[in-house]
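Colleague: Everything below, folded, please.
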Amino acid sequence: MKKIFVFIFLIFISITLTACEAWRDFTEELNAMEDTLLNQIPEYLNADFQLSIDDDYRVMYDVDGIISEDMYTYVSPFYDRKVDVKVKVSRGTSEVEFTKTVTLLSSDSGHNHYQINIHRDIPNETIMLDTYIGIRVEVKWIKNGITTTEVTTDEVKLRGRGNSTWYAYPKKPYRMRFDKNTSIFGMPEAKNYVLLAEYADTSLMRNAVAHKMSQLFTHLNYAQQIRFIDLYIDDSYQGLYVLTEQVEVHPNKLYFETLPGVIDTGYFFELDMRFYEWQLEEGNGWFLVDRHPYEIKEPDPEDPAYLDAQAEFLQNYMYRMEYGLTVAGDYEEYLNVDNAIDFFLIHEISKNVDVGWSSVYMMKEQGGRIEFGPIWDFDFAFGNTDYIDYGPENWYGMRDWKNRLFGLMMARPEIRERFKLRYQWYMNDVLPELLIMIPILGESFASQAEHNFEKWPRYGIYTWPNPNEMLEANTHEKQIEYLKDYLEQRSLWILQELEYTRYAQGNFGD
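Modeller: Predicted structure coming up:
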């Protein structure tokens, strides 16, 4: 009986103390915490964040309209911008709110100060184009104001990559391959990463702008992420690089089932006219459709279970799609037109030289239709190719001597009308964001760009295939202005051209 009495008494005391806590006024105590709490909030916010505060207090975060409890969960904006971080702290019935204005960084902002340090296992071992060498890598960045080493591992390899970019330029591009799926700088876990040197693009951001564009086009199947990083090899500075994802089918990125030995499976393939340059023949994953060569990437043609009949199946499907575009009119049974329009809009707006040459990736899921993407290889775009009609005027990708499928699509009046409607959406919803984003992104890595050009002088120096406008833009700021102005002028020219009778009639100036 005595034990029961003690137990009841303890419960009574607990309830009484809780009630006192609930009704006590903590406002003065909470207000006294303002400076301490606000000083914990970083000036540049680019990762999850939690205030260091006693468990007796409840904290709510409101950052850019995203409300969370106990911890702020970072969501990347499209570009860096000032935001108010509102912190609501409560205890009992008392509640106060503090506000601090900070810069919310985009995940691809130069202000993140991404850095990759590579050390070769064998000092001074030559880095080859096609052969991996062993390395140790250290990945670090400034995370919420604190320099943080994110990954340190020797389970990784390095080799060169590219074709003309490897042989033509002194600043080399690379491919980095981890032994297991690894996330760096918040990118999806994967083994393969690409380091783009961007030597011929003095803005250093044409590929970045194209990938940022693809994030806004809602009918594309996947948008590659990019990061501006300072690269060091054996403690020697190599320049500013654009780190991006390898184009591939991967469970953490673009994924669908591709089975060797199964005819109606998923396929990932590429238009690549270098087939003729390399003097290849059909087979081993290569097939032709009206003399246009395609290479199957997945399923892997090197897999013992892979069948030549799989290439024949895809080849016949492509021919049937072309027949639908040219004769039968049932092309939508074989082609995702909305997806194709988004894909070719980005190519046409940027006037990308490779639209009919290579890096035109396509996919077909089991039982599904042909789709395009992801986009890739835009350093020779946005007015940076002197061997074509590179100016902001005139049509490009749908002409007879460029991309055949784009041309077949645009030969149909109903697709031209859909292209026009989608373009008007682009002008209203996408272009304004891009014109704000470009100078902000360019400014974010301006100091890193200058460091890059101290090692690799480029201003006013001709490098194939730079046009005169690139040579005349003799500062990084002017390079960004040229890129932005080109995009705006090109976009306005297309908008005007869409209203002319010649567009309605399918006359693109051939």
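Colleague: alpha carbons only for contacts and neighbour counts from here, please
Modeller: OK.
Colleague: Tell me if Thr265 really is in a strand.
Modeller: No - under the criterion used here (DSSP: H, G, I helix; E, B strand; the rest coil), Thr265 is coil, not part of a strand.
Colleague: what's the burial count for it?
Modeller: Look at Thr265: counted by other C-alpha atoms under 10 Å, it has 20 neighbours.
Colleague: Over to Thr18?
Modeller: Count around Thr18 with other C-alpha under 10 Å applied: 13.
Colleague: helix/strand/coil for it?
Modeller: helix.
Colleague: how about the helices in the stretch 401-510 of the chain?
Modeller: 404-410, 413-425, 431-444, 446-455, 468-472, 476-497, 501-504 (DSSP state H, counting those that start in this stretch).
Colleague: Could you also give me the structure for this second sequence? I'd like to compare it with the first:
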Amino acid sequence: MILIEVPAGTDISSLIPAISHTGKSIHPDSGVAQDFSEPVIYSVTAADGSVQQYIVEVKPAISDSDKAITDFYLPGLKTRGLIVENAKEIYVVLPNKSDIKSVRSIVKYIGKSISPGSTEILDFTHPVQYTVTALDGSHSIYSVIVKESDLPVLYINTPNSVPVSSKEVWIEGASYKLIDESGSIFSGRVSIKGRGNTTIEMPKTPFTIKLPKNDDKPFLGMPSHRNWVLLANYSDKSLLRTDVALKLGEILDNLKWTPRSRHIVLFLNENYQGAYQLVEQVKIAPNRVNIAPSISSAHPTGGYLVEVDERKGELFNFVTKRGVKISCKDPDENLEDVFENIKSNIQIVEDVCKTRR
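Modeller: Below is the predicted model of the structure:
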């Protein structure tokens, strides 16, 4: 962790850092503006390909008039509140049937004092007001509103609360806990990374999650599998477009499989992320795209999934002789001989189609 304090009042939403390092490269690059309202991860890659990550946190110095709640946490429920600073409101979302009549909170704040005090046990069945007093005597009042969700709630915690910012690098060794509407709990280990093209740059990040081998489980009535997608649906304020499209595909299409999904509430590292859509990822499997098992070095005639993708957003991408940009979705491992076989097969199909016109 790298901690940097800047003068009070500094706008940290667009700072341009100058970074010196001893590796081959760094990402994000030095000299590129970053929003340091949240910690930023820098990855330094050495000449041998090894990677070292650094978490950079920037905080403005405190002035006499500063008065704000910066963090609200319920340790017994392992849940952190969402602070809406403009409205001076803090929202805490919990699974259905949570006991909130006698709850201890831990409150971090900027200022001289806060009332009620941090660690006090309070009844949150109704909104609770906290008053933060600055060094100059001025004060701000925050309302804490606790709500119970009618949706399933998924908690994912990464090792050392490492942020999930890359769609290329899996964060291994994370844990998950899924609580359904009835209160039943499912838990285990999981890997997680970001996903999407333009959507990964949006304020609400979509994710891909992967369960360990031989530990695939059914989720919320959907058949067992290792691979799942968490859609943020940030650009869809109704949160229904994808749901309606998938349902129409299920009803109207003659396809043997259409991805199933369920709406959930997501917490990442005990921070509320909002409503997400848990969706079956498109994969070759008996419960999904039921074709020949995935192609591999040992099974060169196996099945594979490709898509036309202008962004070339997968590990293996290629362009056909006629300029069609193809990305390989499955398999997603680095298998050069397998990918060359796929490329050759796709080119044969294109050549045949061109010849028969």
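Colleague: TM between them?
Modeller: Overlay of the two chains. TM-score (TM-score structural alignment, normalised by the length of structure 2): 0.51; 203 aligned residues with a C-alpha RMSD of 2.8 Å.
Colleague: just to revisit the earlier point, turn the helices of the stretch 401-510 of structure 1 into CSV, columns for mean neighbour count.
Modeller: Output for the helices of the stretch 401-510 of structure 1, formatted as CSV (neighbours: other C-alpha atoms under 10 Å):
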stretch, mean neighbour count
helix 404-410, 20
helix 413-425, 16
helix 431-444, 18
helix 446-455, 17
helix 468-472, 17
helix 476-497, 18
helix 501-504, 14
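Colleague: Now do the contacts for the equivalent of Trp141 of structure 1 over in structure 2.
Modeller: By TM-score structural alignment, Trp141 of structure 1 lines up with Asp180 in structure 2. Contacts for Asp180 of structure 2 (C-alpha atoms under 8 Å, 6 or more residues apart in numbering) come out as Leu151, Pro152, Val153, Leu220.
Colleague: residue closest to the middle of structure 2?
Modeller: Phe207 (4.0 Å; C-alpha atoms, centre = their mean).
Colleague: so what corresponds to it in structure 1?
Modeller: Looks like Phe207 of structure 2 aligns to Tyr174 there (TM-score structural alignment).
Colleague: what about the closest residue in space to that match that isn't next to it in sequence, distance to Ala190 of structure 1?
Modeller: By the measure of C-alpha to C-alpha, 6 or more residues apart in numbering, the closest residue to Tyr174 of structure 1 outside its immediate chain neighbours is Gly160, 4.3 Å from it. For Gly160 of structure 1, the distance to Ala190 of structure 1 (C-alpha to C-alpha, to the nearest Å) stands at 18 Å.
Colleague: what's the neighbour count on Ser184 of structure 2?
Modeller: 9.
Colleague: Then Pro95 of structure 2?
Modeller: Pro95 of structure 2 has 22 neighbouring residues, counting by other C-alpha under 10 Å.
Colleague: residue contacts, it?
Modeller: The neighbours of Pro95 of structure 2, taking C-alpha under 8 Å, 6+ apart as the test, are Glu148, Ser149, Asp150, Leu151, Pro152, Val153, Ile179, Glu181, Gly183.
Colleague: coming back round to it: can you tell me which residue in structure 2 aligns to the residue nearest to Tyr174 of structure 1?
Modeller: Using TM-score structural alignment, Gly160 of structure 1 pairs with Gly194 in structure 2.
Colleague: ok, its match - contacts?
Modeller: Neighbours of Gly194 of structure 2 in contact, by C-alpha under 8 Å, 6+ apart: Val164, Ser165, Ser166, Lys167, Glu168, Ile200, Thr205, Pro206, Phe207, Thr208.
Colleague: which residues in the stretch 151-300 of structure 1 form helices?
Modeller: Using DSSP H, counting those that start in this stretch, helices in the stretch 151-300 of structure 1 cover 164-168, 206-216, 274-277.
Colleague: who wins for proximity to Met318 of structure 1 among these?
Modeller: Using C-alpha to C-alpha as the measure, helix 274-277 is the one of those that comes nearest Met318 of structure 1, at 17.9 Å.
Colleague: Give me the distance from the closest one to the chain's centre.
Modeller: 28 Å (C-alpha atoms, centre = their mean, to the nearest Å).
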